[in-house]
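> A structural model of the following input is requested.
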Amino acid sequence: MMMEDKAFYEKFAEMLEISPAKVNEGLVLKDTSWDSLAVMATIAMIDDIYNVTVPGKKLSQCQTAGDILALVQMETSKKADI
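Got it, this is the predicted structure:
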């Protein structure tokens, strides 16, 4: 796991008001307080940590925390291609 991913998981847990120990790739978002406000906050958090902007529509379709990190990797690789 990259250092950025650890920072993401810690901030993500704080935002969702759950224990950081519960946040891993398999965390099912629908079992948390994941809603449109959380999506917006996560976009800002991803921008802050990874310096990349993810589309809100794609982010809102994520099912797990692992899906979010996969989306971040995809958007980061797109940015590197530019």
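
> make it CA atoms for all contacts and neighbour counts henceforth
Will do.

> In this structure residue 8 contacts residue 46, no?
Yes: Residue 8 lies in contact with residue 46 (Cα atoms under 8 Å); the separation is 7.4 Å.

> now the strands: where do they sit in this protein?
Counting by DSSP state E, the chain has no strands to list.

> Sequence B follows; please return its structure for comparison with A:
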Amino acid sequence: MVTEEHFRNLGYLKTLMLSSNSFILNVGSDWQPPFQVKTLAVASCHIGSPFPAWLKSQDNLTYLDLSNASISGFIPC
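So this is what the prediction gives:
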């Protein structure tokens, strides 16, 4: 299980690739990551349901893979 605490000191994180590892991302619904990633690959990880609101804050994404990430619901605007 990966929590907010694991990301606390990663303000310069640009690439996060956790795909195919079955990680569970357990963060609060109001969590704001300390980083702005360009690459986010979390395929086959459980990153939350409904759609994680924290993804809205990632303004620099150039690659995003959410396949099989146990997400349901609407994508927020």
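
> What TM-score do the two superposed chains give?
The TM-score (TM-score structural alignment, normalised by the length of structure 2) is 0.27; 39 aligned residues with a Cα RMSD of 3.7 Å.

> related to what we said a few turns ago, quick check: neighbours shared by residue 8 and residue 46 of structure 1?
Here residue 8 of structure 1 and residue 46 have no joint contacts, going by Cα atoms under 8 Å, 6 or more residues apart in numbering.

> wait, doesn't residue 64 of structure 2 sit right on residue 41?
Yes: the pair residue 64 of structure 2 and residue 41 qualifies as a contact (Cα under 8 Å) at a distance of 5.8 Å.

> Which of the two has more residues huddled nearby?
Taking other Cα atoms under 10 Å, residue 64 of structure 2 and residue 41 do not tie; residue 41 has more neighbours (18 against 15).

> counting residues per helix, which one in structure 1 is longest?
Looking across structure 1 with DSSP state H, the single longest helix is helix 65-81.

> Flag every buried residue along it.
If you call a residue buried by 16 or more other Cα atoms under 10 Å, then helix 65-81 of structure 1 has these buried ones: 65-69, 71-72, 75-76.
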